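Colleague: quick one, structure for this:
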Amino acid sequence: MSNPRLELPTLLLDAQQQTGLSDFGDDSFREACQRLLWSLNTEANLNDIGRDSQYQRILTILKTRLRFAHYLKQYPQILDEVIEPPLVIVGLPRTGTTLLQRMLATDPRFYSAMYWETLYPVPLEDIDFSQPEDPRIDAARAQVQMMLDTVPELAAIHPLEAEAADEEITLLEQSFFSTNPEAMANVPGFGAWLEQQDQSPGYRYLKQLLQFLQWQKKQRGHSARRWVLKSPHHIHCIDSLFAEFPDAQVIQTHRDPLQTIPSLASFIHHLWQLGSDQADPLAVGEQWHRKMAAGLHKTLEFRQRQHGDRFLDVRFIDTVERPLAVIEAIYQFADMPLTAETRTNIENWRARNHRDQRAPHHYSLAQFGLSEPQMDRDYRAYRDTYIHPEKV
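Modeller: The predicted model follows:
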């Protein structure tokens, strides 16, 4: 499609016509989607590829909502699925959250969402869940390959794999209450609006999608004990996370923002380049530095007020240098025995996934208009508490 119309009525109608369905379920997504479309049309400087990509991304979400509402009518028992207290990994991006989640996901007692499941939580058509192959997997593989073909540098920054455990921010995106759109394009108006909103609708829909994924996994013969989730997004919405999952246990990962923020900015800048010829690294640095500083501050305040005993702190350096000691601490925190099978699974996964198998990732603060004094000022409370507590 050339120059698709990024307008809500058009997208809603296209989704309905392509699925033959009409019920989108809860209407809370509409204003968020409308705000996003305004930003994409007026702020993002999208090229033709970017417009096509954003049209397809939003259309896919709307079709997913239609299909999900349809499934709930056919199988209302989906919402009877009990989500046991999840283990949730949070922290700044580039702090080992993916590494921890993928090691824990090797334990069959944990449910985890594969990347293809986060992109397509609802089947693209009626399928036999007992069959090993699912057309959603091939669709996700194709998307990963497209991203790597367009910006090969992404492979050095984040391990993109269709069939690996990944974060649920893409499930939150199904309601448009997600920072994913801000990672894919320069949409500061949408981001500013989102920061002022009650995030409850997004987390309610996330829980329903987890119930559906859990139901699907059981149809395929996989029954686990609890979910291992992870997303840096949760530092912005930690109150909403606990409101929806009050018994959650949280692993918060820590690494100096001097290392993480420019690395994150590099990743976001490469993503913006997928759809714009005017991706501004300074805009990336300003937006995401401010956003992450605010998120860390919000989580720090939340922890000081309540739920302190529901957090386990993990340093990035320990995850890298002493991974099994970190894993042991996590299992003790989760009150789960660390079995010999799980130890073997984790060791085998680590042997197949060394960081040095990927190209090095190069970045600097200056590339994104950032400086050490600025970082020290804006992250001082966080750094004093978790990075250099001996200075407090």
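
Colleague: could you use CA atoms for every contact and neighbour count after this?
Modeller: Will do.

Colleague: for Ile261, which non-adjacent residue is spatially closest?
Modeller: For Ile261, ignoring the flanking residues on the chain, the nearest one in space by Cα to Cα, 6 or more residues apart in numbering is His289 at 6.5 Å.

Colleague: how much space between that neighbour and Pro93?
Modeller: Noted for His289: a distance of 12 Å to Pro93, by Cα to Cα, to the nearest Å.

Colleague: one more: Ile49?
Modeller: 27 Å.

Colleague: so which of these two has more stuff around it?
Modeller: A side-by-side neighbour count of Ile49 and Pro93, using other Cα atoms under 10 Å, places Pro93 first with 22 against 16.

Colleague: please name the nearest non-neighbouring residue to that one.
Modeller: The spatial neighbour of Pro93 that comes closest, neighbours along the chain excluded (Cα to Cα, 6+ apart), is Pro232 at 5.7 Å.

Colleague: the one you found and Gly91 touch, don't they?
Modeller: Yes: using Cα atoms under 8 Å, Pro232 is in contact with Gly91, at 5.1 Å.

Colleague: now list whatever residues contact both of the two.
Modeller: Thr97 (Cα atoms under 8 Å, 6 or more residues apart in numbering).

Colleague: just the helices in the stretch 251-392 of the chain please.
Modeller: Per DSSP state H, counting those that start in this stretch, the stretch 251-392 of the chain carries helices over the ranges 257-272, 281-305, 316-321, 323-333, 340-352, 372-378, 380-382.

Colleague: could you also give me the structure for this second sequence? I'd like to compare it with the first:
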Amino acid sequence: MLRGYLSPLMSSVQPGLLRACDRFARRLGILQQPLVSERLVAKAESRAGRPFADSAFVPALERLVQSYNEEAALSLIGRAAARWDILRFLGNLLRFEQEEAFAPALLQADVESPIFITGLPRSGTTFLHTLLALDLANRAPHCWETIYPYPLARGGRDRRIARVDRQFRAFENLSPGIGNLHPLTAMTPQECTEICAHVFQSLRFDTTHHVPSYQAWLEDNGHEAAFRFHKRFLQHLQHQNGVGQWVLKCPDHIFTLDAIRTVYPDARFVFVHRDPLSVLPSVAKLTELIRAPFTRVLDPLQIGHQVSERWDEGAQLIVQASQKLESGPGIFHIHYAELTAEPMASVAALYAHFGMTLSEAARQAIGKFILERPRGGYGVNRYSFEDSGLDPAQLRERFAYYMSAFGIANEVKTRADRRAAPALTVA
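Modeller: Coordinates of the predicted model:
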């Protein structure tokens, strides 16, 4: 109850308080002290009481830490969060090694025919992922188990779900507005970028921070090693909680399709399509809100440019992938307009396409969710193209190839769209 009174207060004072903390930390020289990957690895090993058996992750960690130190302009909270994040990943890796020593057979278990949902961000991929996760025959990684894949302590009460919910609420206080734009709970199905981040090869880091040199290294290095770990991570979850039809989701998958198909030859793909003009301002705003607590330099125009460049490349890859994979039993296309207008029918069509059975229990669970959350749990959000330096007319022209390739209807009318509209004939 007290938290309900504190949250509005925290929302109103937080930005000023964070800036004051940064000024104080700068005077003390804290922000000038770099993160050091060797020390972080040593700290994780000390906590676990054993060294790493496999240090293949180290080059990626070193590149990420270098980019954090030189480019991300980490705030005091950003520095603390980056350190905590890295130590958590390292701790999970050490725990994986320990569990594999106890039960080596877990790595022999197959991950059969996983379904990967992808498309432009903010296009309905999260909504679809959530609906599919309601079917108990399916298996989606939840936020709590991607953050803490094993219990924090052996024996006793498992407190992971409660801890993750507290952490999410704390972040909402640090970045007011993010709860409306991207609501999260411990039980929310999580994106695969959080899994790949454990080996420091994830597009997630370029969203949460300005790290262009790390991102360039990642693109050059490829994603196969990250997805080999991704499979290993799923095997650990299966080892604890059993096997199901894996349903996985991330817009960033469009950049990693070759790696996914190498690691998972029987993977199936769902592409969700939406007007990019409805997507890009929302992506830019979400990126801004995610980065805000972690950096001393927040540039909405740079973010807008990054988002438009990244997802123009992404849209091109979607078109290329569709042509390469072709329509068939392993690929399914769905439009945001269809998904939101008739979600149950959309899910049923997906199941039919992949030869899956949609049980009555799953229908009821999905129907209940749709009835209770007509907007998928999202609040009302307001943002403009101008906030991120985006020009809707230029974007309409730039993404015309993608709209045409999949017959996507315009959701946002630019002046050019209005001029091109046919005249209305009144009988």
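
Colleague: can you say which of the helices of the stretch 251-392 of the first structure is packed in most?
Modeller: Mean neighbours per residue, mean count of other Cα atoms under 10 Å, is largest over these for helix 257-272, with a mean of 22.

Colleague: in the second structure, what stretch matches it?
Modeller: Aligning helix 257-272 of the first structure against the second structure (TM-score structural alignment) gives residues 276-291.

Colleague: need the contact partners of that stretch.
Modeller: The contact list for stretch 276-291 of the second structure, computed with Cα under 8 Å, 6+ apart, reads 120-123, 175-178, 181-182, 207-209, 298, 300, 303-304, 307-308, 383-385, 388, 390, 392, 395-396, 399, 411-412.

Colleague: hang on, the earlier thing: trace the residue nearest to Pro93 of the first structure over to the second structure, please.
Modeller: So Pro232 of the first structure corresponds to Pro251, using TM-score structural alignment.

Colleague: also Gln174 of the first structure?
Modeller: So Gln174 of the first structure corresponds to His198, using TM-score structural alignment.

Colleague: which residues does its match contact?
Modeller: Contacts for His198 of the second structure (Cα under 8 Å, 6+ apart) come out as Phe89, Leu90, Asn92, Leu93.

Colleague: Provide the aligned range in the first structure for the stretch of helix or strand the third one belongs to.
Modeller: Counting by DSSP states H and E, the element that carries Asn92 of the second structure is helix 76-102. Counting by TM-score structural alignment, helix 76-102 of the second structure lines up with residues 48-74 of the first structure.

Colleague: how close does the matching stretch sit to the second structure?
Modeller: Compared with the second structure after fitting, stretch 48-74 of the first structure deviates on average by 0.8 Å (mean Cα distance after the TM-score superposition for the first structure).

Colleague: now do the buried residues in that stretch.
Modeller: Using 16 or more other Cα atoms under 10 Å as the test for burial, stretch 48-74 of the first structure gives 48-56, 58-71.

Colleague: for Glu31 of the first structure, see how far away Leu119 of the first structure is.
Modeller: 22 Å.

Colleague: if we can go back for a sec, how about the residue nearest to Ile261 of the first structure, what's its match in the second structure?
Modeller: Under the alignment (TM-score structural alignment), His289 of the first structure maps onto Ser308.

Colleague: how about the helices in the stretch 51-200 of the second structure?
Modeller: Applying DSSP H, counting those that start in this stretch to the stretch 51-200 of the second structure gives helices spanning 58-71, 76-102, 125-133, 143-147, 160-174, 178-181, 193-196.

Colleague: list just the one of those that sits closest to Ser346 of the second structure.
Modeller: Set against Ser346 of the second structure and scored by Cα to Cα, the helices of the stretch 51-200 of the second structure come closest in helix 125-133, at 9.0 Å.

Colleague: against the first structure, where does the closest one fall?
Modeller: The aligned range for helix 125-133 of the second structure in the first structure is 97-105, by TM-score structural alignment.

Colleague: distance from that stretch to the middle of the chain?
Modeller: The chain centroid and the centroid of stretch 97-105 of the first structure are separated by 13 Å, computed with Cα atoms, centre = their mean, to the nearest Å.

Colleague: neighbour count for Leu119 and Glu31 of the first structure, which is higher?
Modeller: A direct count of neighbours by other Cα under 10 Å for Leu119 of the first structure and Glu31 places Leu119 higher, at 25 against 12.

Colleague: how close does whichever residue in the second structure pairs up with that one sit to Gly355 of the second structure?
Modeller: In the second structure, the residue paired with Leu119 of the first structure is Ile147, using TM-score structural alignment. Ile147 of the second structure sits at a distance of 32 Å from Gly355 of the second structure (criterion: Cα to Cα).

Colleague: same thing with Ser7 of the second structure?
Modeller: Remark: distance between Ser7 of the second structure and Gly355 of the second structure (Cα to Cα) = 47 Å.

Colleague: more neighbours, those two?
Modeller: Here Ser7 of the second structure and Gly355 are set side by side on neighbour count (other Cα under 10 Å), and the busier one is Ser7, at 16 against 10.

Colleague: got the contact list for the more buried one?
Modeller: Ser7 of the second structure neighbours (Cα under 8 Å, 6+ apart): Asn173.

Colleague: what's the counterpart of Leu36 of the first structure in the second structure?
Modeller: In the second structure, Leu36 of the first structure lines up with Leu64, judged by TM-score structural alignment.

Colleague: from the structure, what's the count of residues near its match?
Modeller: 24.

Colleague: how about the one 5 residues further on?
Modeller: When neighbours are counted by other Cα under 10 Å, Asn69 of the second structure registers 19.

Colleague: and the one 4 residues further on, by the same measure?
Modeller: Around Ala73 of the second structure sit 20 other residues, with neighbours defined as other Cα under 10 Å.

Colleague: ok, Ala216 of the second structure next?
Modeller: 10.

Colleague: helix, strand, or coil at the aligned partner of it in the first structure?
Modeller: Matched across to the first structure, Ala216 of the second structure falls on Ala192, judged by TM-score structural alignment. Here Ala192 of the first structure takes the helix state, with states given by DSSP: H, G, I helix; E, B strand; the rest coil.

Colleague: gap between Ala192 of the first structure and Pro360 of the first structure?
Modeller: As judged by Cα to Cα, Ala192 of the first structure and Pro360 of the first structure stand 33 Å apart.

Colleague: cool, and Val88 of the first structure?
Modeller: 28 Å.

Colleague: one more: Phe190 of the first structure?
Modeller: Taken as Cα to Cα, the span from Phe190 of the first structure to Pro360 of the first structure is 33 Å.

Colleague: more neighbours: these two, which one.
Modeller: Phe190 (22 against 12).

Colleague: pretty sure the more buried one is touching Leu36, no?
Modeller: Yes: taking contacts as Cα under 8 Å, Phe190 of the first structure lies within contact range of Leu36: 5.3 Å.
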